[in-house]
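Enquirer: have a look; sequence and predicted model below, questions after that.
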Amino acid sequence: MELNLRKSYIAWSSIFAIAPFFLWGTAMVAMKGVIPNTTPLFMAGVRLLPAGLLVLLIAIGLGRPQPNSWRAWLWIGIFALLDGTMFQGFLAEGLVRTGAGLGSVIIDSQPLAVALMSSWLFGEVIGLWGWLGLGLGMIGISLIGLPDEWFIHLFQGQTISFSFSWLGLFDSGEWLMFLASLSMAVGTVTIRMVSRHADPIVATGWHMVLGGLPLFLGSALWESNQWTQIHLEGWLSLTYATVFGSAIAYGIFFYLASKSNLTSLSSLTFLTPVFALTFGNLFLAEVLSPLQWLGVCLTLVSIYLINQREKLAQQLEKLGSSKSLVQPTTNQ
């Protein structure tokens, strides 16, 4: 009986941990048809502020305590700036300036930054298997998101040309997506400090509300026709992205980030493009190439290596110890 309960607990814990990345991936599929009919800052604000209000209502219903010190509000403000305004703003602006595949690769590279910062700030051990997993994860999401032609040219020894200009840096979608990735990585690490002074679920709700206000302000100042071309299907997609892709996903993610190993949790971000591709294939008839399937496989292997890195290291150490205990016999 106890063994069955433990297995059930592990299964539900795994589903709970994977849920944010499933919701983010499916939300990206839902948003694909809306992006051409709206403006980036308005879209970012819609995904953030209403979702934050929903999280706060749920927190009040659960009896979660509200922030009651200036330190709590200071950390929530920093959290809101980093993971709210900056992440969503850079992400939305980057999406309209770069391809979805390349943008996804850049965004989903943030586990590398989280691993480095977690190792430095909190002493989390990455180890050989962890670094190997992170490397395979980067290769995997690159195969998923980047054009197949790039890899074909690379295998054939041909060069790939890139254009770059410092003057047009902030017009570069790739640079904006990199800033979004870095903002989310720093925000993920920041939740550890936030949770020392405030309830993590309440802090998540407030950071979405406070982070969404500047996005709506920027939209009012610099954008026009934000919603005039959005039809019913588009509003339904925005609603899904707001409720499931933001409120529920961020609530679960930052609750887990306040308590669990950040390197292991963040590595699950590699699943986001896998879910996006899978549901894009199911609902939008998008076809995966052989290289993308290889990327999916490498991504899954990378997540296993990162999350099992301590067990793998212990098994390798035991194997080495057992071999050293076996003394070779010699003929007298």
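Expert: Thanks, I have it.

Enquirer: C-alpha from now on. contacts and neighbour counts both.
Expert: OK.

Enquirer: and the strands in the stretch 101-250 of the chain, which stretches?
Expert: Secondary structure of the stretch 101-250 of the chain (DSSP state E, counting those that start in this stretch): no strands located.

Enquirer: closest to the centroid, which residue in the protein?
Expert: Thr269 (4.2 Å; CA atoms, centre = their mean).

Enquirer: isn't that one right up against Pro111?
Expert: Yes. Contact status for Thr269 versus Pro111: in contact at 7.0 Å, counting by CA atoms under 8 Å.

Enquirer: surely Ile126 meets Ser119?
Expert: Yes. Using CA under 8 Å, Ile126 is in contact with Ser119, at 7.2 Å.

Enquirer: the two: who's more crowded?
Expert: Ile126 (21 against 15; other CA atoms under 10 Å).

Enquirer: what sits against that one?
Expert: Residues in contact with Ile126, defined by CA atoms under 8 Å, 6 or more residues apart in numbering, are Ala115, Ser119, Thr263, Ile306, Arg309.

Enquirer: which of those residues fall in helices?
Expert: The members of these that map onto helices under DSSP state H are Ala115, Ser119, Thr263, Ile306, Arg309.

Enquirer: nearest spatial neighbour of the third one, skipping sequence neighbours?
Expert: Taking CA to CA, 6 or more residues apart in numbering as the measure, Thr263 lies nearest to Ala115, with 4.9 Å between them; neighbours along the chain are not counted.

Enquirer: now do Thr26
Expert: Nearest to Thr26 is Ala276, by CA to CA, 6+ apart, at 5.5 Å.

Enquirer: what's the helix or strand harbouring the one you found packed up against?
Expert: Secondary structure from DSSP states H and E places Ala276 in helix 271-283. When contacts are defined as 3 or more CA pairs under 8 Å, 6 or more residues apart in numbering; DSSP states H and E, helix 271-283 packs onto helix 2-31, helix 127-145, helix 290-307.

Enquirer: redo these as a markdown table? Include distance to Ala241 and mean neighbour count.
Expert: Formatted as a markdown table, these follow (distance: least, CA to CA, whole Å; neighbours: other CA atoms under 10 Å):
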| stretch | distance to Ala241 | mean neighbour count |
| --- | --- | --- |
| helix 2-31 | 5 | 17 |
| helix 127-145 | 21 | 22 |
| helix 290-307 | 24 | 21 |
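
Enquirer: ok, second structure coming up, stack it against the first:
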Amino acid sequence: MQLKLSAFRLPFAPLLLIAPFFLWGTAMVAMKGVIPHTTPLFMAGVRLLPAGVLILIVAALMDRSQPQGWAAWLWITLFALVDGTLFQGFLAEGLVRTSAGLGSVMIDSQPLAVALLSLWLFQEHIGFWGWLGLGLGVTGISLIGLPDEWILHFFDSGVNATVGNWQDLFASGEWLMLLAALSMAVGTVLIRFVCKYTDPVTATGWHMIIGGLPLWGISSVLESQQWQNLVAADWIALSYATIFGSAIAYGLFFYFASSGSLTSLSSLTFLTPVFALLFGNLFLSEVLSSLQWTGVFLTLISIYLINQRDTLSGKQNIASVEENTTTQQPTVLEASAKKSNPVTLSLRESEPEISP
């Protein structure tokens, strides 16, 4: 994979990469029954604020450094407003106004935006196989999330016959899901700049707290009956979404996003609707259609193509040299030219170490 895990030296290290998307998918299943009993902005704040506190407690136990200086707090605040307030706010409001299937397709299409931003800002190599994988991924999640009748009607009647349907959908709230996807994409890229000034784990915790406060503030003014209708099962679902779907999932995701290939990491977002669909089938007796199974298959192929794009194109060595040049780390050639000082060899930026 493009994401390097050799520094972990753990047999289950690849599972850590998949964990955020597994937790997000299962959290969506857990939240399905909560949404009718609460308000969107309050629910968004619950997913952020307590989770941020938990992350900071873990960061303190791990002896992670706290942000220092105005530059660090400026980047964290920007990160919080984009990925915290805007993303969670648009997502929560969009879930209320749109169907779960279409909303999932739109929110999980953000790897395309991440790929474009990474190509522009960090010159990440994508290539033919990468773009093919991204296309298959969007196709796969569309087959998973969109109603079968929409897809069949599209092929029966053509593009022009469905334009009116899409216009009606965007008038109802899908544009909020699109804004949420773009906010998450920008937030994924911003973590690279944040980590130039502070630790990624503590930055994630603070950004969730700072980003959650405006959500609760707006909720207190515009919303009512935020928690009065919640029952014990709803609080259990909220707790799962907060601890596992936010604190652990976002902590891992942004830790990985602070280094390595953003395109490869973001492509794993395509797994989120797959997990949501599979666990919906397991716990809610939701039946998968043949088109949805086809979407699952295409999604898995897309992730393989994106993460193996350099190997498939035969440009793995070239990509490694370009990555070393971009991160300004010593290459093998430079190390061999400095035989008198062999300790200049170091792990690349894409091989993070977890502090004990």
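Expert: Great, that's in hand. Predicted, not measured: the structure shown is a model, and the values here were computed from it.

Enquirer: one step back: check which residues of the helix holding Ala276 of the first structure are buried.
Expert: Leu271, Thr272, Pro273, Val274, Phe275, Ala276, Leu277, Thr278, Phe279, Gly280 (16 or more other CA atoms under 10 Å).

Enquirer: let me know the closest of those residues to Leu62 of the first structure.
Expert: Taking CA to CA as the measure, Thr272 is the one of those closest to Leu62 of the first structure, at 28.8 Å.

Enquirer: where's the closest one relative to Thr299 of the first structure, distance?
Expert: Thr272 of the first structure sits 10 Å away from Thr299 of the first structure, going by CA to CA, to the nearest Å.

Enquirer: contacts for stretch 55-64 of the second structure?
Expert: Applying CA under 8 Å, 6+ apart, the external contacts of stretch 55-64 of the second structure come out as Ser65, Asp199, Val201, Thr202, Thr204, Gly205, Trp206, Ala247, Ile248, Gly251, Ser355, Pro356.

Enquirer: which among the residues you listed end up buried?
Expert: By 16+ other CA under 10 Å, those give Asp199, Val201, Thr202, Thr204, Gly205, Trp206, Ala247, Ile248, Gly251 as buried.

Enquirer: from Leu268 of the second structure, how far off is the residue lying closest to Ser109 of the second structure once chain neighbours are set aside?
Expert: Distance criterion CA to CA, 6+ apart; nearest residue to Ser109 of the second structure, sequence neighbours excluded, is Val138 at 6.1 Å. Using CA to CA, Val138 of the second structure is found at 12 Å from Leu268 of the second structure.

Enquirer: likewise Gly133 of the second structure?
Expert: Per CA to CA, Gly133 of the second structure is found 11 Å from Leu268 of the second structure.

Enquirer: and if you look at Asp63 of the second structure?
Expert: In terms of CA to CA, Asp63 of the second structure sits 29 Å off from Leu268 of the second structure.

Enquirer: Asp167 of the second structure: neighbouring residues, count only.
Expert: Careful, residue 167 of the second structure is Gln and not Asp. Counted with other CA under 10 Å, the neighbours of Gln167 of the second structure add up to 11.

Enquirer: how about Ala59 of the first structure?
Expert: 21.

Enquirer: tell me which element it falls in.
Expert: Using DSSP H and E, Ala59 of the first structure falls within helix 40-61.

Enquirer: quick check: that helix compared with the second structure, mean distance?
Expert: Aligned to the second structure and superposed, helix 40-61 of the first structure gives a mean residue distance of 0.3 Å (mean CA distance after the TM-score superposition for the first structure).

Enquirer: what stretch of the second structure does that helix fall on?
Expert: Using TM-score structural alignment, the residues of the second structure aligned to helix 40-61 of the first structure are 40-61.

Enquirer: give me the buried positions along the matching stretch.
Expert: Buried residues in stretch 40-61 of the second structure (16+ other CA under 10 Å): 40-56, 58-59.

Enquirer: among Asp63 and Leu268 of the second structure, which residue is more densely surrounded?
Expert: When Asp63 of the second structure and Leu268 are compared on other CA under 10 Å, the one with more neighbours turns out to be Leu268, at 24 against 11.

Enquirer: ok, now which ones touch the counterpart of the more buried one in the first structure?
Expert: In the first structure, the residue paired with Leu268 of the second structure is Leu268, using TM-score structural alignment. Residues near Leu268 of the first structure by CA under 8 Å, 6+ apart: Ile18, Phe21, Ile303.

Enquirer: possible to save the helices and strands packed on helix 271-283 of the first structure as JSON lines with distance to Ala72 of the first structure?
Expert: Converted to JSON lines, those look like this (distance: least, CA to CA, whole Å):
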{"stretch": "helix 2-31", "distance to Ala72 of the first structure": "25"}
{"stretch": "helix 127-145", "distance to Ala72 of the first structure": "33"}
{"stretch": "helix 290-307", "distance to Ala72 of the first structure": "31"}
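
Enquirer: the ones you listed: which one's closest to Ser324 of the first structure?
Expert: Between Ser324 of the first structure and these, the tightest spacing by CA to CA is seen for helix 127-145, at 21.1 Å.

Enquirer: what mean distance separates that closest one from the matching residues in the second structure?
Expert: Aligned to the second structure and superposed, helix 127-145 of the first structure gives a mean residue distance of 0.2 Å (mean CA distance after the TM-score superposition for the first structure).
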